Structures are given as structure tokens and as C-alpha cells.
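Enquirer: output the structure for:
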Amino acid sequence: MTANNNDIANIFEEIADILTLQGANFYRIRAYRKAAAQLRDMSVDVAEYVEKGQDLSQLPAIGTKLAQKIVEIIQQGRCSALETLREQSPFGLTELLHIPGLGPKRVNALVHVLGVHTQEQLLQAAKDGRVSSVAGLGQKIQANIIHTIESNLKRKTRLSRAIAKQYAEPILAYLKQIQGVEHAVIAGSYRRCKETVGDIDILVTTGNEDSVTHAFINYDQVRDVLSTGPTRSSVILYSGLQVDLRVVPNDCYGAALYYFTGSRSHNIALRLRAKARGLKINEYGVYKDKRHIAGETEESVLAAIDLPWIPPELRENSGEIDAAQQRQLPTLVIRDDIKGDLHSHTTASDGHHSLEQMAEAAKKAGLEYLAITEHSKRLSLVHGLDERRLIEQIDEINQLNSRFKGFTLLKGIEVDILENGELDLSDTVLSKLDLVIGAVHSNFHLSRNKQTERIMRAMDRPHFTMLAHPSGRLLGSREAYDLDMKRIIQHAKQRGCFLELNAQPLRLDLNALHCRMAKSAGVLVSINSDAHQLTDFNNLQYGVDQARRGWLEKADILNTRSLSDLLKLLGHT
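Expert: Predicted coordinates:
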């Protein structure tokens, strides 16, 4: 099995979990977790570095010993360090570490007192009332354990689209190489660019069904074969991700692609429209009585019911069919429309590269300008900037800009919004910047009204430009804080502020609904990478995909403007 970045990150996380249970050195544990985070953040497969013989220890958070382990995993398909640790730790025990309220001491206590090792065993112990009898645990923690584990067992695992891509694109490339394959495409929620993906649907046309099916079920990442047949096969990868393969005839390709792309509610609405015209639509095509009249392409399917092309990102039955009928579908933003990036970090705070290195990477990514927006002083753990250090960076940026041709670094800050709505730095120093991004990094659990009022007060500060990652969510790990987004957007409109669409794959914040709300209110959105390293500018594509799901056009995006037009919008003449 060929390991990808997420596979290796999972191995390092498991090592860190076992070391945590063993009470190992804090810095050793942190090194594994930082390396796992780095691997997940990389948009380039680390296996490419190994194939080219590049020194992995030069990557952020990857030292010599961790680099050796990565090479071992990629070349041998195993990690001897993890195998040794697994022999020392009962199977399933690390799962318990991720239950809120259970640290290593409590997990070890549960093991020694109750003899539990898995979520299922712990759930039964909690339902029996035995957990609350363990010293240091009580009724409240017992009830939380029951709620958390029951939710975990019911919830279907979903991956961020960026992680799913690490599995979906290689298997697609593998299938495309099989002799006789004519079309091969990923459909489903992945094609609609949804933020998370539950499974992968691949559609293939070929005259050699048996060869394709055989190759699919024997792919080196396949752990289990759920079913196999001439037109449909399903497998589970080692990652736990389910992949379904569907083989269809060429004359049905467009209809099948449309059907399996979804969404379900969009497809139902389309079928009702067809029925009203005396037609029938299914995965095989469009039919008039029993006569097949369309289906080879998606365009032909839509044309048969008097509709133009509807981009996959819009197919959620949220007004797109009516807009298509009226020929009022938006011309969605594309990656080439993005002229600059207004949120990035360097080694001055928690980034991994220098000002000049980030500027060069931004230029290579086709950008004309880049805003440097370090964290402010309140975030001391990431070396946030105080007034003195920020002024020093302003001088550094001015010096670099005097040497650049055709590219500009903008002076900014990602300033903390305090609980009372004040900003973490003085208006005096903020006035020296090109833009000020306000961000919430604490007190996530304020009431809806208090959180909303807090952000609106921050927006009222004279130099506030943009609200970063507005809802604060982290996909799969942190829910959005309770916020009245309608009031926030209305206030942004009144104040002339902008909203960020943070393109980090685990944020993608704004969501699609809030993008549409901003568009309707006339509030511009900035698609920003929040780059902390050179490859992070690749994440802008995920931000564009999210913007497209939110119906955003080039004119709705702040950083599609030229530098001169941008500066005017930022209040600079």
C-alpha cells in the first residue's frame, strides 16, 4: 500500500496518543503532533519528495528522525516505531483519549479499575453506572461519555475534501490508465465541491468492463471488497473511505454523471420538471415514452428539459433551477480571477518562511500582491506581534517593496478581537497599515447576542477592514460559535467592512449560505489562503470552490481587483 500524507499523519497521531498514555516527554509528543499537522496541511504529496531524493528534514516541523520514519512508511509500507508501541498498548485504547474530559490519567484509571479498552466497553461501563465510581470521575463525566460515544458510533466518518482528494485522485488516475477506459470521473459530493466527503463515487465508460472491475477491486489501497459486478462495485480503503465504481455505456454517460453527481434534492426537482413535460429522466438518459432522446452528455440532458448548463457546485435545489430557467445563473468566480491574497503569516509569528520567501511563493502562484497579517500580541504562544515588532515589520516590508517589480507586499495584521470587542493593538499603530483583519481566537462560548455584539463593536473601530474566518469553525473538530450572521453582514455593509472566506481546507469559512447572504447584501468577500508556508497558496482553489458553492462571481470578490482598485476600496488614494 502506498501511503499518502494523511496516512502518515494518522500514524504520527497514533504514536503521539500512545506516548501520551505512557506519560512520555511532552516535547516528543508535541513533535509528532506538529509533524502530523504539517503533513495534513501540505498540498504536495510528501512521497514526491522521497521519489526525488529531497531532504524531508528541511520541511517545517519535520526533523531528521521523523524524516527517516516517513521514508520507511513510504518505501516499506510500515512504521516499526508504531508497531513496537502498539505491542505495549491495548488495541483501541487511544480512541478513549479523544473523548472530552478524558485525559491520559483518567483513561489509565478506567483501564486499571474497570478493565475497559474500547469505546464500546466504556459505553457499557458508563451505562451500568460503573464509570462514576472511579476516583476523579463523576455523574457529569459519565453522562458526557455516554453522549459522546453514542454520537461517535452513529456518525458516519466524513473527510475534508482536501483529505479525500489524497485518496480519490490517485485511484482515478489508476483507472484512467486501464486499456479501454474512455471516460473516468469522480462524481458525488466531491464533484459538487462540498466541504466534507462521506464516500467517493467514480463513473467509468469502457468496452472492457471485466478488466476495469478486476483492477478496481485489486487496487493496492483496498482493504475490503463489499460487492463486485459488471456495472457496480464497492470497496473500503485502508483509510476507511468507501469508494463506489459504476461502469456505464457511452450513450448514458452524461445522464449517469448528472445523476450520480447529485444532489438528491436537485435530481428530484429535475425529474419533476421532466415529468411536467411528458419526459422521464433517470441515470440512463431522458426518455419520451420509451424512446431514448438524450443522455450522452450532461448538456444534452438539461437541453431536453429547456435548461442551460448548471455548474455542479450549484446543484443543491436552492434556486438554481429557477435561475437557469430565467437564464440568470451566475458566472462563477474561477481561480484565475484571484489577483492577490490578503491573509498570510511569516516566521515573525507562526509561519514557517520569511517575508521574502512568502512573497516569491505568492508570485509563483500567479498573484500580484500579498498581505502579511501576523497574529497580534495576545496570542503569545505563536509569537504574536506587539506595536514595536509590528512597526519593525512595516519597515522591512517597505524595504522589500522598493526592490520588487510587478509585485507588492501589503502591510497588515490579524488582530485579536477581545471579549469586550476591543482590538488587541492601538489605533495609532493600526493606522499605519494597509488593512486590519479582526479575528476571534478565544471565548468561543459566549451567548449568541454577546458574540454578535462583540464582533460588531470590533467592526466599529476606525481601522477595521475585514472579519477573518467569521464563524470560527474547524471542520470535524470545532463547531461554529453561535453568531447572528445576518446582523454581522448588515453591520459590515453599514461600516464598509469585508468578510473573509478562509480557504484553509479545515475552515472554508464562510460557508456557502453566508456567501450568498453577503452577495445579496452587497458585502464583498475576500478569498484568502491564511498561508503559513509556501505551498499554502494552493489552498486558494478550495476557497474558490467554496465561493462557487455560494454563487459568488468575480465582482463579488474583493481580491479579484487590481492593486490600484483594491487600495481604493481599502480607503487609500
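
Enquirer: only C-alpha atoms for contact and neighbour calcs from this point on.
Expert: Fine.

Enquirer: can you give me the helices for the stretch 301-450 of the chain?
Expert: 320-325, 355-364, 387-401, 427-430, 448-459 (DSSP state H, counting those that start in this stretch).

Enquirer: next: the stretch 1-150 of the chain.
Expert: For the stretch 1-150 of the chain, helices defined by DSSP H, counting those that start in this stretch occupy the ranges 5-22, 26-41, 46-51, 64-76, 80-88, 104-114, 119-127, 139-154.

Enquirer: okay, now the residue lying closest to L93 once chain neighbours are set aside: neighbour count?
Expert: Excluding the flanking residues, the one nearest L93 by CA to CA, 6 or more residues apart in numbering is H117, at 4.9 Å. Neighbourhood size, H117 [other CA atoms under 10 Å]: 21.

Enquirer: contacting residues around L552?
Expert: The neighbours of L552, taking CA atoms under 8 Å, 6 or more residues apart in numbering as the test, are P330, L332, V333, C515, R516, K519.

Enquirer: go again with 10 Å.
Expert: Neighbour list for L552: 330-334, 512, 515-516, 518-520, 524-525, 544-546 [criterion: CA atoms under 10 Å, 6 or more residues apart in numbering].

Enquirer: sorry, back to before: nearest to I18, out of the helices of the stretch 301-450 of the chain?
Expert: For I18, the closest of those is helix 355-364, at 36.0 Å, according to CA to CA.

Enquirer: structure for this one too, so we can compare:
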Amino acid sequence: MPVHNQDIAEQFDELADLLEIEGANAFRVRAYHNAARTLRDLPHSVTEMVSAGENLTELPGIGKDLASKIETIVETGRFPQLDELKKAMPKGLAEVKDIAGLGPKRVKALHEALGVEDVEGLKKAAQAGQLHELSGFGKKTEENILHELETRGSGEKRHLLREAESRAEPLVDYLGRVDGVKEVVVAGSYRRRKATVGDLDILVSCTRNSPVMQRFVDYEDVSDVISHGGTRATVVLKSGMQVDLRVVASSSFGAALHYFTGSKGHNIRVRKMGLERGFKINEYGVFQGDTQIAGKTEADVYSQVGLPYIEPELREERGEIEAARDGKLPELIELDDIKGNLHNHTKASDGAATLREMATAAKEHGWSYLAITDHSKALRVANGLDEDRLARQVDEIEALNDELDGITLLKSIEVDILEDGSLDLSDAILKRLDLRVCSIHSHFRLSRDKQTARVMRAMDNPYFNILAHPSGRLLGSREGYSIDMERLIDHARENGCIMEVNAQPQRLDLDDVYCKMACEAGVKLAISTDAHTPHHLDFMRYGIDQARRGWVTADDVVNTRSLKDLRKLVAR
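Expert: As a prediction, this is how the structure comes out:
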């Protein structure tokens, strides 16, 4: 049974969290978290690396000890150190740390101060009003934890798009190699490229005698078979993700793909349009009476209701039907439109590669420029740069650009927006840069008005270019800070500022709704990877997915421009 990178990463993160609860050395805890991040970001399977005898210590943040642990997990499917630590700690603590609003430090405080050992103990302490008396909690935190406990388990489990992809792609490849299979497509929110995905819906067309259904339930990553019929089966993967497989006739494949791709609201509109023309539209095709008149392709389905093909990313019932009817669908941005990348880190702060290594990787992506945006000094945990270190990096970049061919490194910084709205570095050093990426990494809990005013004041600085990860959200682990995004978009337009679409799979920030709002307001976007290793440059495609969901065209994005034109756009 191959072990997925995500599986090992989750075990490393869990060990790090339990070590932090136990009070272990912070560097040891960080080493496991960093290793987990490296594994998640790898574009290839670590299981295959071990099988090929490759040296895992060449991976960022992976030393001999961690490499040995990875090999053990791959070869045995077990992680002895994690098993031992779980046995040594109260069983319920691991579940407590997964409650939204908590984390290892808070769980440690709850355990030591209140004797909380499980979710039930946490609930009793919260109901008794004991949590807000502890340092670092407060009334609001206590209320949020109580709300989470009351609603826990009531919603569908969601997976990051990239995590879903790591499960879906090997399964699609596996099914595609089964005898008689003609086509395999993952539908649903996965095909619409939503930031998070619930279950996977897979459609297959195949010959009548294909063993695809049996091969599906026999897939090595399946932990439980829920149902198994002749044309439909449902399984649960070892990751907990449910997968539905449907075998569809070729004559109905387009109709089924349209139906199971969704969204529900989009489909209802299309079906109503069909009824107005005397047609019935369902997953089997478009019917006039009992006669199927279309359904082999999605384009055929749309054509029957007088519409052109609508891209899956737009099918959210947000005006796409009207735009299609009026011939005003946007020509959505493509990955090939990108000419450069404007948010990237190196070893100078918390990245894992040198300037030259990042430049080489960017050139391999076919880009002509790459902005180096290491953190500024306020972010001490990331070894942020002060004025002197940044000045030296500027000199290094200028010297390296004289040697590089086909790629230009842009002198930049990810400069912190301080609580009062000032920037973390002086105008004197910011003036030397090609562009500035500005972001919030502190004081997340300011009121909506104060947080909004903070960013607006920063935008008034003439050396502010791009607002990075504007909402501050981390999907699945942190809500964005309270901020008036509409006011920020208006202020960005007035000041010639750019909003970032951060392509990190856990961020995807701006979200699709605000991408659309920004473009309609005339605010330009920058789709950037926030890369901390060369592998992260591959994340650009997730940013493209998010932008396409927001109706974004190539003209809306500054890094689709040549370097010469980009310089004009960022000059305020």
C-alpha cells in the first residue's frame, strides 16, 4: 500500500502538536512542522523516492533523522514515535487540539490549569465559564469554543483542493488503465475548482464488459466499501474521503458530466430553460418527450437551451447564465498567460532556496521575471530583513541579474503593515525596490473598523504596491480577520494599488467573490505563489483556478504583462 505524502505530513504535524503540548523544545516542534510542509509541497511521491533509493536529505528541512522516520513510515506504514507519544498522553487531548479556536499551546494551558483531558472536559469547563479566566483566552474565545462544540460534526468534512487532488489524480490514473475504460472525469466542486472539496464524484464511460467497477472497489487506498452495484459504487478512502463512481453511457456522458459538476443553482436554471423550450434535461440527456435529442457532450446540452459552453469554474449561479445568453462571458485567464511571479521567499528569511535557485526554477516555468519578497524585520519568527540586510540583498540581486539570462529578479520585500498602518521599513529603503508586497502578520483581532483603517492608511503610502493575502484566512484552520473588503477595493482603486490572489493552497486569498468584485471595480490583481521553495512555484495553477472562478481575464492581472509594462503598472 503506497503511503501518500499527505499521510506522512499529517503524522509529522500531529507529532509536532503533541510534542508542543508535552512542552518539548520549540526547535524540535518546528522541525516536524517544516518537514510536513516540505512533504505536502513535493510535486512527486516520497514513496517513489524511497523505492528508487533517492537521498531524502536533499529535500528542504529533511535531515538524517527525519529521513529515517519517513523511510520507516513508507516501508512499514507505522510511525513508532507517534504511537508511543499517543500512549503516554491522555487519549482525548489529541481530539481537543482539533477543536477550531484551539491549538497545542492552548490545549497545554487547559490541561495544566483546568485538568482538561478530553472534549467532554473541555465542554464542562467552557459551560462553567472557566476558560475566559485563563491568560490568552477571553470571553469571545470561550463563546467560539462553545459554539464549535455544539455544532461539531454537523457539517460535511471539507478537504483542501490540493489534498483532494492528491487522492483523485492517482485514482483517475488507475481507473484509466482498466480494460475497456474510455474516459474518466472527476466532477462536482472538484471540477469547478473550489478551494475546498467534499466528496469526489467520478464519471466513467467504458465498454460493456469492462471490470472497472470491481477494480474500483479493489483499489488499494479503499478502506471501506459502502455500496457496489453494476453501474455505481461508493467507497471511503483511507484518508476519510468518500468517492462515488458512476458508469455512464457515451451517449449520455455530457449530460451526466453537466449534472454532476453542478452547481445545484446553475443546473436548476439550465433545466428551467429547457422546460421553457419543451425539453426535459437530466443526467441522462436532453429529451423531447421520450426521445433523447442531446447529451453526448456538455456543449450539446447548453446548445439546446440557446447558450454557449460555460466553463465549470463559472457555474455558481452568479450571473453566468445571463452573461452567456448576452454573449458576455469573460475569456478566462489561462496558466500560459502568466509572465512572472511577484511573491517569493529565499533563505534570507524563511525560504529554503537561494536567489539563484529560485531564478533558475522560475525560468524553467517559462517566466521572464520573479520578485524576491523576503519578510521584513517585524516578522522575527521568519528571520525578517531589516534595512541593512535588505540593502545587501538589493546589491546581490543587481549583481546576479548581470549574470542571469532570460530571467530578471525584481528587488522587493514582503513588508509588514504595522498596527497603526505604517510600514515596517523606511521609505528610504523601500524607494530602492522595484515593487513592494504589503501584508498583515499580527494583530488579527482588531475590530473591523480598525483593521480596515489600518490597511487603508498603509495603502496611502506611495511605496505600497500589492496587498498580499488580503483576508488573512488559512483554509480549515483560521478565519480571515474582520475587515471591510469592499472599502479596501475602493481605496485600492483610488490609490493605484493591486490586490493579490495568493496561490498557496491553504490561502487562495482573495477568494473568488472578491476577485470578481475587484475586477468590476477596475482594481488589478497579481496572482502569486508566495513560494518558499522552488516546488511552490507549481502552485501558480491553483491561483489561476481561483481567479477563473472570479471571472478574471488576463487583462485583469498585472503579471500577465511584459516586465516593461509591469514596471509602468506598479509606478504610482
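
Enquirer: identify whichever of the helices of the stretch 1-150 of structure 1 lies nearest to D244 of structure 1.
Expert: Closest to D244 of structure 1 of these is helix 5-22 (CA to CA; 20.5 Å).

Enquirer: mean deviation (superposed) between that closest one and structure 2, please.
Expert: Following superposition, helix 5-22 of structure 1 is found to deviate from structure 2 by 2.1 Å on average (mean CA distance after the TM-score superposition for structure 1).

Enquirer: buried residues in that helix?
Expert: Buried positions in helix 5-22 of structure 1, judged by neighbour count with 16 or more other CA atoms under 10 Å: 5-21.

Enquirer: and for stretch 390-408 of structure 2?
Expert: By neighbour count on 16+ other CA under 10 Å, the buried set for stretch 390-408 of structure 2 is L390, A391, Q393, V394, I397, L400, N401, I407, T408.

Enquirer: K411 of structure 2 versus the second one, what's the distance?
Expert: Okay, so that is A391 of structure 2. Counting by CA to CA, to the nearest Å, the gap from A391 of structure 2 to K411 of structure 2 is 10 Å.

Enquirer: and for the fourth one?
Expert: V394 of structure 2 sits 6 Å away from K411 of structure 2, going by CA to CA.

Enquirer: for Q139 of structure 1, find the nearest of the helices of the stretch 301-450 of structure 1.
Expert: Nearest of the helices of the stretch 301-450 of structure 1 to Q139 of structure 1, taken as CA to CA: helix 448-459 at 28.5 Å.

Enquirer: what residues does the closest one touch?
Expert: With CA under 10 Å, 6+ apart as the test, helix 448-459 of structure 1 has contacts from 416-423, 437-440, 443-447, 464-467, 470, 481-492, 494-498.

Enquirer: which of those are buried?
Expert: The buried subset of the contacts of helix 448-459 of structure 1 - by 16+ other CA under 10 Å - is 416-419, 421-423, 437-440, 444, 464-467, 470, 481-483, 485, 488-492, 495-498.

Enquirer: out of the residues you listed, list just those in strands.
Expert: Within these, residues falling in strands by DSSP state E are D416, I437, G438, A439, M466, L467, F498.

Enquirer: didn't the second one look like it was pressed against R461?
Expert: No - the pair I437 of structure 1 and R461 does not pass the contact test of CA atoms under 10 Å, sitting 11.5 Å apart.

Enquirer: picking that back up, return every residue with contacts to both of V394 and K411 of structure 2.
Expert: Shared contacts of V394 of structure 2 and K411 (CA under 10 Å, 6+ apart): I372, R432, L433, D434.

Enquirer: residue in structure 1 paired with the third one?
Expert: Going back to what we said before, that points to L433 of structure 2. Using TM-score structural alignment, the equivalent of L433 of structure 2 in structure 1 is L433.
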